[in-house]
Each structure stands twice: as structure tokens, then as C-alpha cells.
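Q: can you look at this prediction? I've put the sequence above it.
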Amino acid sequence: WELEDPAGRPLEEVRPIRDEIGRRVRALMDELGVPARAS
């Protein structure tokens, strides 16, 4: 995946990157038919 590198960035800029990774992982899990665990 093409994502911004969070290295050295302030927390308020890293959180959206983290959230985007989470969205992409959940979408991939859905695509593969892997059930998501409750968090």
C-alpha cells in the first residue's frame, strides 16, 4: 500500500495514517472472508 511515512511526524499527523491502515486491513479481511474479532 502507498501510505505516508509516519516517522518523525507529530501524533496528530500519525493518527490518520494509523486509521487508514486499520480501514485497509478490515477491507482486506472482508475481501478474503476472514471474520473480524471484536476489539
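A: Nice, I can see it.
Q: make it CA atoms for all contacts and neighbour counts henceforth
A: OK.
Q: any idea how far residue 33 lies from residue 17?
A: Plainly put, residue 33 is 24 Å away from residue 17 if you go by C-alpha to C-alpha, to the nearest Å.
Q: out of these two, which sits in the busier spot?
A: Regarding residue 33 and residue 17, a neighbour count based on other C-alpha atoms under 10 Å identifies residue 17 as having more, with 15 against 9.
Q: comparison target below:
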Amino acid sequence: MYIFDIVENIHGIVKNIFDIAENRLHLHQRANALGIIRIL
């Protein structure tokens, strides 16, 4: 049971890391899109 809790916690942390990475990627793409619009 204790090992399962640890695995569950690690899974949650990994999910959060991926969510943060995805958000940063979206922000980066949005910034690039704004930059392209500004150039045009």
C-alpha cells in the first residue's frame, strides 16, 4: 500500500511537470505567432 502511494505521488508530479512544459510550449508558440504578426 505504501509503495502504491509513492507511485501515485510520482505520477502526479510527472503529470504536473508535463502540464507546465505544455503551458510553456503554448506560450512560446503564441509569442512566436505575435512576433510573426508584428513582422507582417
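A: Cool, got the structure. Given the structure is predicted, the values throughout are model-derived calculations rather than measurements.
Q: okay, and the counterpart of residue 19 of the first structure in the second structure sits in which element?
A: Applying TM-score structural alignment, one finds that residue 19 of the first structure aligns to residue 16 in the second structure. Element membership for residue 16 of the second structure (DSSP states H and E) is helix 2-39.
Q: for that helix, the distance to its chain's centre please.
A: Put simply, helix 2-39 of the second structure sits 0 Å off its chain's centre (C-alpha atoms, centre = their mean, to the nearest Å).
Q: return the residue of the first structure aligned against residue 38 of the second structure.
A: Matched to the first structure by TM-score structural alignment, residue 38 of the second structure sits unpaired.
Q: run a quick neighbour tally on residue 38 of the second structure.
A: 8.
Q: before we move on, what about residue 14 of the first structure?
A: Neighbours around residue 14 of the first structure, by other C-alpha under 10 Å: 15.
Q: try the one 5 residues further on
A: Neighbouring residues of residue 19 of the first structure were enumerated by other C-alpha under 10 Å; the total is 11.
Q: what's the helix holding residue 16 of the second structure packed up against?
A: Contact partners of helix 2-39 of the second structure among helices and strands, from 3 or more C-alpha pairs under 8 Å, 6 or more residues apart in numbering; DSSP states H and E: none.
Q: check the gap between the alignment partner in the second structure of residue 32 of the first structure and residue 37 of the second structure for me.
A: Here residue 32 of the first structure is matched to residue 29 in the second structure, going by TM-score structural alignment. Distance, residue 29 of the second structure to residue 37 of the second structure, by C-alpha to C-alpha: 12 Å.
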